[in-house]
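>>> next come a sequence and a model predicted from it.
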Amino acid sequence: WQTGRGTWYGPPLGTGTNTGACGYGELEGTPYDSNIVAIGSESFNDGLGCGACFEVRCVNDTNCREEPTTVVVVTDECPECPADQLDFSGTAFESLAIEGQGDALRAKGIISIEYRRKSCDFAANITFEVVPGSNEFWIAFLVKYVPGYGALQSVEVQSSGSNTWENAAHLWGAVWQIDGPLTTPTSVRVTTVGGEVATCVLTGITSWSPGET
C-alpha cells in the first residue's frame, strides 16, 4: 500500500466530469458506475495512465468504513495534483464513507488514504471505437475496458490477410491512430504496462467509419 491523500471534484454524486481527459464517454453506467478518479499529470502521462485501476481505503477517519475497499478507474487528469493524490468523483468519494456519512466526508475536502494498483475486472469486453475525424486513410480509435493492468503501453494493428503488425501511434487520452486503409476483419493487439497481451479480431468494425465499435 502507498500513502497519499484523496480529494473530490464535480457534483457531489456525479462522475467528476462528463467524459474525462481519457475520452471514454459515459462514466455513470456500467462498467464504471461513476467510480472514477483523476490523477496528476506525471502519472497520467499524456493519457498512458488511462484505464489503470486502484484499490483505495481511508486512513484513521471516523467517517470512513474500513471494509470493503473501493476500486476506482483512472479516467481523467488532475494537472494540479501531486503524484500521491487521487481526485475522486463525488460518487467514488462517498463510496469510502460509512453509510449516511458521505456528505460529512465530502465536507472535509481532503482525506488521508492508502492505495495500490489492482487488476481491472470490467463487466465488459475490450472495446474499440472509431472516433470522429477518422477516414479511410487516417484512423483514430478509442480503447477501453482493458482487463488486468488496464493502462496500455502499445497497440498494434494487422489487416486481414497480412502477416505484419503495424504499431499504432498514441494520440491523447485512450485514443490511438493508424494509417489506412485497413482490410477487415482487422486484428488489434494491445499490451498493458504490466506486459499483459490481448489480441482481438474486430468483426464489428467493417469500414473503420467514425462511431463504429
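Received it, and whenever you're ready, just let me know what you need.
>>> could you use CA atoms for every contact and neighbour count after this?
Noted.
>>> which outside residues touch the host helix or strand of Ala107?
Per DSSP states H and E: Ala107 is located in helix 102-108. For helix 102-108, the surrounding residues in contact (C-alpha atoms under 8 Å, 6 or more residues apart in numbering) are 8, 12, 63-64, 90, 93-97.
>>> ok, 10 Å please
7-9, 12-13, 61-64, 90-98, 101, 111 (C-alpha atoms under 10 Å, 6 or more residues apart in numbering).
>>> can you list the buried residues in that helix?
102, 105-106 (16 or more other C-alpha atoms under 10 Å).
>>> distance to Val197 for those - can I get that in JSON lines?
JSON lines is the format used below for the buried residues of helix 102-108 (distance: C-alpha to C-alpha, whole Å):
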{"residue": "Gly102", "distance to Val197": "39"}
{"residue": "Leu105", "distance to Val197": "39"}
{"residue": "Arg106", "distance to Val197": "39"}
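>>> and which of these is nearest Ala123?
Comparing the buried residues of helix 102-108 against Ala123 with C-alpha to C-alpha places Gly102 closest, at 25.9 Å.
>>> quick check: the closest one vs Ile113, distance?
16 Å (C-alpha to C-alpha, to the nearest Å).
>>> how about Ala151?
22 Å.
>>> tell me which of those two has more neighbours.
Ala151 (27 against 22; other C-alpha atoms under 10 Å).
>>> next up, the contacts around the more buried one.
44, 47-53, 73-74, 120, 144-145, 174, 190-194.
>>> mind listing which of these are in strands?
53, 73-74, 144, 190-192 (DSSP state E).
>>> residues contacting the most centrally placed residue in the chain?
In the chain, the residue lying closest to the centroid (C-alpha atoms, centre = their mean) is Gly51, at 2.5 Å. Shown in contact with Gly51 (C-alpha under 10 Å, 6+ apart): 22, 24, 36, 72-76, 120, 143-152, 173-174, 192.
>>> one more to weigh against that first structure:
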Amino acid sequence: MAYEVPLQALLGLVTLIFPPLVADVVHASTAWRLATKLLGDDGHDIHTVARTHNRPRFGGGPWKHAHATFYEGGPGTFGGACGYEDVIKEGYGLDTAALSEALFNKGLSCGACYEIKCVDNPQWCKPGQPTLAVTATNNCPPNWNQPSDNGGWCNPPREHFDIAKPSFIKIAEYKAGIVPVMYRRVPCLKKGGIKFTITGNPYFNQVLVWNVGGAGDVTGMQVKGSKKLKWTTMKRLWGQKWETDAKMVGESLTFRVRASDGRYSTSWHVAPSNWQFGQTFEGKNFR
C-alpha cells in the first residue's frame, strides 16, 4: 500500500540526517525566507533553508563597445576603491580593472567580471584578437580638466576600462595608450567560498565581502547573531565593505549576501562566537 508523506515531514527527516554545516545558497523569491529549525549542541537554533524557487544561474550579458587604457601599480593599489587590500592574496590576481563612473555604479559593481577584447585597431591589438577576463576591483575617476575624447577617458557617460598593465598587454600593445574594445559581463569563476573579513571595533563593525562567484557583485548584505542579534541590514561603507553599529561581538554570525542577479547566499554560523577582528571566514559560494 502506498502512503503519502507530507512535505514538511520529509524536510524534517532530511534536516535531521544532514544538518547544515556553514552555508546554503538561497534563490531570490519570497520562498528564501522559509526555513526549518533545529536545536544545535550549543543550544542555539541552526537553520536550513528550503530551496523552493530555482532562479537561473548568472549567464552574463551582451557584447558592448567601450575603450581601454592601462595603469601601473601593485597588488595593494589595484583594489583601493573597492576595499580590496591585496588583489593577489584575495584571489583576484592581476587580471583586474578600474571602471569608469558609468560602469562603477558607485561601488556596487565591485567584484563583477568582464570579458574584454581589443577590436578595430590592427596596429595595436594583439594578433588573433585574444580575450581577457578581468574582475572590477577599482574606480577610474573622472578628469574634468581633460575633454572626454582626449585624456578624460573615464568622464561620464563614457564606458571605459583602466586595466592593470600586466593584463592590458595580453590584448594590446602598451604603446597604444588607448584602444577600442568590446566587453561583456561574464560569470565569476572563483575557488572556494565567499570570504568575510571582519574589521573595525565593537561599536563600528566592518565586513569586507570578497571572492564572490556567479554575478560577483554584492548589492545587499545582512548579518544575524546566534543570541540577541536579529537579522540586521548592513550599510555599504564603500566598494564591498559593509558596516553596522549593531553589537556583533560574542555571537556566532550568519551572513546573507544578495548579488546583482537577485540570488542570495546565506552562510549560516560561519563565524564562531569567539571570532576576533581581523579574521576571515569562508561561506558557501554561488555556483
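Now that the structure is in, tell me what you want to look at. What you see is a predicted model; the values in this text were computed from it and never measured.
>>> so what number do they get for TM-score?
Once superposed, chain against chain, the TM-score is 0.85 (TM-score structural alignment, normalised by the length of structure 1); 202 aligned residues with a C-alpha RMSD of 2.3 Å.
>>> alignment lookup: the residue nearest to the centre of structure 1 to structure 2.
Matched to structure 2 by TM-score structural alignment, Gly51 of structure 1 sits across from Gly111.
>>> show me where the stretch 51-200 of structure 2 has helices.
Secondary structure of the stretch 51-200 of structure 2 (DSSP state H, counting those that start in this stretch): helices located at 101-104, 165-168.
>>> what about these, which gets the closest to Pro202 of structure 2?
Nearest of those to Pro202 of structure 2, taken as C-alpha to C-alpha: helix 101-104 at 30.7 Å.
>>> mean per-residue distance, the closest one to structure 1?
Compared with structure 1 after fitting, helix 101-104 of structure 2 has a mean deviation of 2.5 Å; criterion: mean C-alpha distance after the TM-score superposition for structure 1.
>>> any idea how far Glu212 of structure 1 is from Gly161 of structure 1?
21 Å.
>>> list the contacts for Arg256 of structure 2?
23-26, 220-224, 231-233, 264-268, 283.
>>> list buried residues within these.
23-26, 220-224, 233, 264-268, 283.
>>> between the residues you listed, which sits nearest Leu11 of structure 2?
Nearest member of the buried ones among the contacts of Arg256 of structure 2 to Leu11 of structure 2, counting by C-alpha to C-alpha, is Asp24, at 15.0 Å.
>>> quick check: chain neighbours aside, which residue is closest to the closest one?
Counting by C-alpha to C-alpha, 6 or more residues apart in numbering, Asp24 of structure 2 lies nearest to Thr266, which is 5.4 Å off, once chain neighbours are set aside.
>>> so the aligned residue in structure 1 for that neighbour is in which element?
Counting by TM-score structural alignment, Thr266 of structure 2 corresponds to Thr199 in structure 1. In the assignment (DSSP H and E), Thr199 of structure 1 maps to strand 197-202.
>>> packing partners for that strand?
Applying 3 or more C-alpha pairs under 10 Å, 6 or more residues apart in numbering; DSSP states H and E, one finds that strand 197-202 of structure 1 contacts strand 127-130, strand 152-158, strand 186-192.
>>> cutoff 7 Å now
strand 186-192 (3 or more C-alpha pairs under 7 Å, 6 or more residues apart in numbering; DSSP states H and E).
>>> mean shift between the strand it packs on and structure 2?
So strand 186-192 of structure 1 averages 0.5 Å relative to structure 2 (mean C-alpha distance after the TM-score superposition for structure 1).
>>> quick one: the closest residue to Ser265 of structure 2 other than its chain neighbours from Pro141 of structure 2, how far?
Leaving aside its chain neighbours, Ser265 of structure 2 sits nearest to Val25 (4.2 Å; criterion: C-alpha to C-alpha, 6+ apart). Using C-alpha to C-alpha, we find Val25 of structure 2 at a distance of 35 Å from Pro141 of structure 2.
>>> so who does Glu85 of structure 2 touch?
Counting by C-alpha atoms under 7 Å, 6 or more residues apart in numbering, Glu85 of structure 2 makes contact with 76, 79.
>>> scan structure 2 for its longest helix.
Taking DSSP state H as the criterion, structure 2 has its longest helix at helix 7-17.
>>> chain center to that one, what's the gap?
On the basis of C-alpha atoms, centre = their mean, to the nearest Å, helix 7-17 of structure 2 is displaced by 32 Å from the centre of the chain it belongs to.
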